[in-house]
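**Student:** can't give you the sequence, but here's the structure:
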């Protein structure tokens, strides 16, 4: 197993808005940076937490596929919500993207997300 890291870049997910990689492959894993629910083409948010959760997970899927991985190889997910009252709605969308055995997951309410997003999701997945 190599001790190098390789950046993963795709135009199918929003570009990084700071000094970080969209995702990094290292040690047999893919570490995907937190994905907002931004449309990668328009750079706009869809309306509502459900739509943003769906777009966030589509962005995660695009990063994983660019790395040669997939959502079914996710071992850990972290969900950041602007409002924990949106948990049920976001969870319902999340549940449509994953099958058993489900990844381990943490969900955290935060005071604010970049660009005033309603949700951000990051994952760790097994590489190819």
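**Tutor:** Now that the structure is in, tell me what you want to look at. Note that the structure is a prediction, hence the values are computed from the model and not measured.
**Student:** For the rest of this, base every contact and every neighbour count on C-alpha atoms.
**Tutor:** OK.
**Student:** what's the helix or strand for residue 58?
**Tutor:** Residue 58 is part of helix 49-66 when elements are defined by DSSP states H and E.
**Student:** Can you tell me what sits against that helix?
**Tutor:** Helix 49-66 is contacted from outside by 8-10, 12-14, 22-23, 30, 32, 35-40, 45-46, 70-71, 86, 89-90, 93-94, 97, 118-123, 125, using CA atoms under 8 Å, 6 or more residues apart in numbering.
**Student:** Strands - which of those land there?
**Tutor:** Cross-referencing the contacts of helix 49-66 against strands under DSSP state E gives 8, 23, 30, 32, 35-36, 119-123, 125.
**Student:** quick one on the thing from earlier: of the contacts of helix 49-66, buried ones?
**Tutor:** 8-10, 12-14, 22-23, 30, 32, 35-40, 45-46, 70-71, 86, 90, 93-94, 118-123, 125 (16 or more other CA atoms under 10 Å).
**Student:** let's bring in a second one:
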């Protein structure tokens, strides 16, 4: 198992890795909006999603991947009413690429954020 850490992001505060690679796959831990850059009390759902996808892109890049390599996504969103907005933002990020996906409405997330995304990607050439 290879630990993946983006040099552009702070190291995780807990006992986990930003991502790990194993068997040609890269597994991203749940990614929240950028702490310090996004205030959950004032940033809207769309801004939080934008931050999450930027964070994910940095971790994917550190693993030698991009969004086109993602094979599975699990998204946790606060409020089922945010599903259409998430779907539109997600479609904008992934374009015609359509990985397997689950969107799970939840009552709350860590630090008061409204979205968390977990990805699995296949390394190119693996």
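**Tutor:** Looks like it arrived, so ask away. Predicted model, so just to flag it, every value in this text is computed and none were measured.
**Student:** Tell me how the two chains score on TM-score.
**Tutor:** Comparing the two superposed chains by TM-score structural alignment, normalised by the length of the second structure, the resulting TM-score equals 0.89, with 122 aligned residues with a CA RMSD of 1.5 Å.
**Student:** if we can go back for a sec, for the helix holding residue 58 of the first structure, grab the matching residue range in the second structure.
**Tutor:** Aligned by TM-score structural alignment, helix 49-66 of the first structure corresponds to residues 45-62 of the second structure.
**Student:** can you tell me the mean distance of the matching stretch from the first structure after alignment?
**Tutor:** Here the mean offset of stretch 45-62 of the second structure against the first structure after fitting is 0.5 Å, by mean CA distance after the TM-score superposition for the first structure.
**Student:** Go through that stretch and flag the buried ones.
**Tutor:** Neighbour-count burial for stretch 45-62 of the second structure [16+ other CA under 10 Å]: 45-46, 48-60, 62.
**Student:** Specify which member of these is nearest to residue 108 of the second structure.
**Tutor:** The shortest approach to residue 108 of the second structure among those belongs to residue 45, at 13.0 Å (CA to CA).
**Student:** thinking again about what came up before, can you redo the ones in strands among the contacts of helix 49-66 of the first structure as TSV, where the extra columns are distance to residue 112 of the first structure?
**Tutor:** Putting those into TSV (distance: CA to CA, whole Å) gives the following:
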residue	distance to residue 112 of the first structure
8	26
23	22
30	26
32	20
35	14
36	12
119	10
120	10
121	14
122	16
123	19
125	26
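**Student:** Residue 79 of the second structure and residue 115 of the second structure, how far apart?
**Tutor:** As defined by CA to CA, to the nearest Å, residue 79 of the second structure lies at a distance of 10 Å from residue 115 of the second structure.
**Student:** swap in residue 20 of the second structure?
**Tutor:** If you measure residue 20 of the second structure against residue 115 of the second structure using CA to CA, the figure is 21 Å.
**Student:** do the same with residue 27 of the second structure
**Tutor:** Noted for residue 27 of the second structure: a distance of 18 Å to residue 115 of the second structure, by CA to CA.
**Student:** likewise residue 103 of the second structure?
**Tutor:** 10 Å.
**Student:** joint contacts of the two?
**Tutor:** Applying CA under 8 Å, 6+ apart, one finds that residue 103 of the second structure and residue 115 are jointly contacted by 75-77.
**Student:** out of those, which are inside strands?
**Tutor:** Judged by DSSP E, the subset of those located in strands is 75-77.
**Student:** Could you let me know which of these ends up closest to residue 97 of the second structure?
**Tutor:** Looking at these and their distance to residue 97 of the second structure, the nearest is residue 75, at 16.5 Å (CA to CA).
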